[in-house]
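Participant: Model the structure of this input:
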Amino acid sequence: MPEPIKASNSRYMPGIDGLRALAVLAVIIYHLNYNWAPGGLLGVGIFFVLSGYLITDLLIAQWSRHGRLDMKDFWLRRARRLLPALLLLMVVVVMSVALFVPEQMGRLRGDVWAAVFYVSNWWLVFSEVSYFEKFGPPSPLGHLWSLAVEEQFYLIWPLLVALGLSVVKRRGPLVMLTLGLAALSAILMAVLYVPGEDPSRIYYGTDTRVFALLIGAALAMMWPSRKLTTNISGKARLTLDVVGAASLAILLLSIWKTNQYDDFLYQGGLVLLSLVSALLVAVLAHPASALAKVMGCKPLKWLGVRSYGIYLWHYPVIVLTSPTGMEDGGVIAVVRAALQLVACIVLAALSWKYVEEPIRHGALGRLWANVGSGKKRGASKRSTRILATGCAFALCVIYFGVATLT
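Facilitator: As a prediction, the model looks like this:
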């Protein structure tokens, strides 16, 4: 899952990247073999809490500095961060399906356009595609439902934050309003859940999953990263690490033991686990936390930085390289799973190095300047125009690939 573009004076939190790594690995292990980590789907909920915290922390910091939010800049940075890697993924997936499983191209058409417009979750709901019951080969783009939930949040939440900060001057009432919205979402999940029936509707729905993002947002209002300092007492440090270790242990145990069909999950369990995730995020965001230093170790930090790409690539790799007939087991299944894990990490690393990082550091603007007329233009305008050109080209490739092969 993607992280917000950091403001110039923001503090890097390596422990947060370590948590991203654990969350994405939990999701991958779940998709590789449900029996290995039946609660691995909880990794998505961890990402939601993280995203809610980091985005809101960024927005409030910008408001504190400038007294306003630059929506255009915010959304442009989101597009520059998210779209290139996503469109690259979709081009590769369309080409791979066309070459190796062309009979699936007709089914892929709707998934592609839903992904482009970040409505994959609602497309799956209205198409009555179950997340839990698999009939036939799954779509290699089925995992993009969670990114759709986040992007819908990114579109609406900054407007609500700006309105709230303009009208409600005190932070306390804003926290209560945010938690009130989270409670409504959680109540809706519990009300719509019917024991014994497929819970995919409430699992996919933005309305029934946004509580995790809002819990993270409320944490950002109460625990802004820019105000956290290492100048705290020894007792406070110990409390931080005890709370963090307990929260991490609860999440790991839940990933190991929780079943996707547990009634508990949809009748308050996911809310409780989001609150536990928020406690862990609070500890890892604090510069005085020893646990944050452990979670920020180089291997976890490396994976966490690339977690968006790893999440993007893992599901297509698993779907397109797994047998569709009788499942094999034992050593063969373990070797295949290991190779799939390595493949998605390698693809994500290549995407990070050659697509995501260059674009984040102005490659689009430099490229446009090189191919342009030589007139001086603002870097933001150059980046916007070439980003739009590149996206349009990728969409054309995807469209003609799907249209001509269905």
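Participant: C-alpha only now, for contacts and for neighbours.
Facilitator: OK.
Participant: and Thr178, what is it in contact with?
Facilitator: Applying CA atoms under 8 Å, 6 or more residues apart in numbering, we find Thr178 in contact with 214-215, 217-218.
Participant: And Ser254, by the same measure?
Facilitator: Here Ser254 is in contact with 39, 42 (CA under 8 Å, 6+ apart).
Participant: try Ser96
Facilitator: The contact partners of Ser96, by CA under 8 Å, 6+ apart, come to none.
Participant: ok, then the element right after the helix or strand it falls within?
Facilitator: Using DSSP states H and E, the element containing Ser96 is helix 71-100. Sequence order places helix 105-116 as the next helix or strand after helix 71-100, per DSSP H and E.
Participant: structure for this one too, so we can compare:
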Amino acid sequence: MKLTYYKNLDGVRAIAALMVMVFHFFQSIEINTPTLSRLSKISIFGQTGVTLFFVLSGFLITRILIFTKSNTDYFKNFYLRRTLRIFPLYYLFLLIFYYAYPFIFKSEFIPIGQQIFYYTYLQNFAITFNWATDGPGHFWSLAVEEQFYLFWPLVVYLFSNKNLYRIIVGIIAGSFILRIIMLMHNYEVFYFTFTRFDSLAIGALLSLLEIRQIFNKRNANKFLLLTVGILAPTLVLWTFVTGEANNIIQAIKYVLLSFTYFALIGYVLSINAGNFVNTILESKFFAYTGKISYGLYVYHPFAYMLSKRFMYTENWILNMIIGFALTYILAALSYHLYESNFLKLKKYFEYSGKKEMIQKKTTTNIV
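Facilitator: Sure, this is the predicted structure:
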């Protein structure tokens, strides 16, 4: 098997980051006009950018694991590379949040006992079960991903691709059933690890389809039709079904949303290199946004708070431009001056077989 780099997926990652940024911006401002009210309602769908991240991550990580499972240093290289990519920025921002925020925003220091769940990637458990904790609220998704990748490399290592299909189906079914059970007992299912694993597993399914060479121009329109076909009921449920509605419908929304992004990524992987969609996704703006997307995700609430405190205007459009610009500046500085120093160390833990990889629709990085 040869591992293909897809440059256009950097653009998909950029879109996911921008969706979340738009969502949180409208959640952070006062809604005082009919126009803002309508935009705020539309922006809620930007929250699903996290699900897009999950599906994309499930695909990118699983294809790497499948490709390298025969390597001697399979586990060591995966976990060390993952650590170098995620931990430095994650823990840096926790220090900023817990020890710089109070000075900047004149707030009280958060007790160490309420910080511990964030240091140990258990914040989403704490949020779900109402344990006493306080920290960057958007970090719940990072916990879900890291918890998934604690066991997923072992699953890929131990089981054949044929059995991975069965395991993925089991994860999807299990997450769905658990969501229903937890909703029946009035627990939040949005943040909890085991009620969100299906999004990552659905992304993993894409990697198995790639092995079967499903992604080609003959199947591009099929994936596009599938995207539209799933998106329509998903939008209806997401827009009109509230937390008070039927628990089964609430639970199924997450499956539909994940498969919508599954089909969308399948379409992007299948289209010709010269397709106008690729022209957009591979443009310099989207390529760079995808490159620093981790920083954009981490820093954007902080940037919004800074801009609101020190650069606030009476014009929400100008405030949005300032907030986004500051987010890009922080993420770019972080990437080039801090994160890149750790990323350079990944060369010591290269995946063997890398010379056999080919470039089809090149991408800058695979996780």
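Participant: I'd like the TM-score for the two structures, please.
Facilitator: Taking TM-score structural alignment, normalised by the length of the second structure as the basis, the two superposed chains have a TM-score of 0.78; 330 aligned residues with a CA RMSD of 3.4 Å.
Participant: and the contacts of Thr178 of the first structure, which of them are in helices?
Facilitator: Counted as lying in helices by DSSP state H, out of the contacts of Thr178 of the first structure, are 214-215, 217-218.
Participant: ok, so of those residues, who is nearest Ile250 of the first structure?
Facilitator: Checking those against Ile250 of the first structure by CA to CA gives Ile215 as the nearest, at 17.7 Å.
Participant: do you know how far that closest one is from Lys353 of the first structure?
Facilitator: 33 Å (CA to CA, to the nearest Å).
Participant: Who has more neighbours out of the two?
Facilitator: Per other CA atoms under 10 Å, whichever of Ile215 of the first structure and Lys353 has more neighbours is Ile215, with 27 against 13.
Participant: Looking for the alignment partner of that one in the second structure.
Facilitator: With TM-score structural alignment as the criterion, Ile215 of the first structure lines up with Ile202 in the second structure.
Participant: Buried ones among the ones in helices among the contacts of Thr178 of the first structure?
Facilitator: With neighbours counted by 16 or more other CA atoms under 10 Å, these contain buried members at 214-215, 217-218.
Participant: and Val241 of the second structure, how many neighbours?
Facilitator: If we define neighbours as other CA under 10 Å, then Val241 of the second structure has 14 of them.
Participant: Please apply the same query to His66 of the first structure.
Facilitator: Using other CA under 10 Å, His66 of the first structure has 10 other residues around it.
Participant: ditto for Thr404 of the first structure
Facilitator: 9.
Participant: can you check Trp256 of the first structure too?
Facilitator: So Trp256 of the first structure, with other CA under 10 Å, has 17 neighbours.
Participant: same question, Ala126 of the second structure
Facilitator: By other CA under 10 Å, neighbour count at Ala126 of the second structure equals 19.
Participant: Which helix or strand contains it?
Facilitator: helix 123-128.
Participant: Same question for Gln359 of the second structure.
Facilitator: Assigned by DSSP H and E, Gln359 of the second structure belongs to strand 358-361.
Participant: Would you mark the buried spots in that strand?
Facilitator: Burial within strand 358-361 of the second structure, assessed by neighbour count using 16+ other CA under 10 Å, is assigned to Lys361.
Participant: sorry, back to before: mean deviation, the helix holding Ser96 of the first structure versus the second structure?
Facilitator: Superposing on the second structure places helix 71-100 of the first structure at an average distance of 1.6 Å from its equivalents, by mean CA distance after the TM-score superposition for the first structure.
Participant: starting at the chain centroid, how far to that helix?
Facilitator: Centre-to-centre, helix 71-100 of the first structure and its host chain are 14 Å apart (CA atoms, centre = their mean, to the nearest Å).
Participant: which residue numbers in the first structure go with the strand holding Gln359 of the second structure?
Facilitator: Alignment of strand 358-361 of the second structure against the first structure: no match, by TM-score structural alignment.
Participant: I'd like the distance between the match of Ile215 of the first structure and Tyr165 of the second structure.
Facilitator: In this view, Ile202 of the second structure and Tyr165 of the second structure are 10 Å apart by CA to CA.
Participant: ok, Leu219 of the first structure touching Tyr53?
Facilitator: Yes: counting by CA atoms under 8 Å, Leu219 of the first structure touches Tyr53, with 6.3 Å between them.
Participant: For the two, indicate the residue with more neighbours.
Facilitator: Using other CA under 10 Å, the more surrounded residue of Leu219 of the first structure and Tyr53 is Tyr53, with 29 against 26.
Participant: what residue of the second structure matches up with the more buried one?
Facilitator: Aligned partner of Tyr53 of the first structure by TM-score structural alignment: Phe59.
Participant: so that match touches Ile211, yeah?
Facilitator: No: when contacts are counted by CA under 8 Å, Phe59 of the second structure is not listed as touching Ile211 (11.7 Å).
Participant: which residues do those two both contact?
Facilitator: In contact with both Phe59 of the second structure and Ile211: no residue, using CA under 8 Å, 6+ apart.
Participant: still on that earlier bit, could you name the helices and strands sitting against the strand holding Gln359 of the second structure?
Facilitator: When contacts are defined as 3 or more CA pairs under 8 Å, 6 or more residues apart in numbering; DSSP states H and E, strand 358-361 of the second structure packs onto strand 4-6.
Participant: Pull up the aligned stretch in the first structure for the strand it packs on.
Facilitator: Using TM-score structural alignment, strand 4-6 of the second structure pairs with 11-13 in the first structure.
Participant: which other residues reach that stretch?
Facilitator: 225-226, 284-285, 287, 292, 296.
Participant: which two of those residues lie the greatest distance from each other?
Facilitator: Arg226 and Gly296 (18.3 Å).
Participant: Among the two, which residue is more densely surrounded?
Facilitator: When Arg226 of the first structure and Gly296 are compared for neighbours, Gly296 comes out ahead with 22 against 14, by other CA under 10 Å.
Participant: Now do the contacts for the alignment partner in the second structure of the more buried one.
Facilitator: In the second structure, Gly296 of the first structure lines up with Glu282, judged by TM-score structural alignment. By CA under 8 Å, 6+ apart, the contact set of Glu282 of the second structure is 7-8, 10-11.
Participant: buried subset of the residues you listed?
Facilitator: 7-8, 10-11.
Participant: Need these in a markdown table (columns: distance to Thr239 of the second structure).
Facilitator: Listed next are those as a markdown table, based on distance: CA to CA, whole Å:
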| residue | distance to Thr239 of the second structure |
| --- | --- |
| Lys7 | 32 |
| Asn8 | 29 |
| Asp10 | 28 |
| Gly11 | 26 |
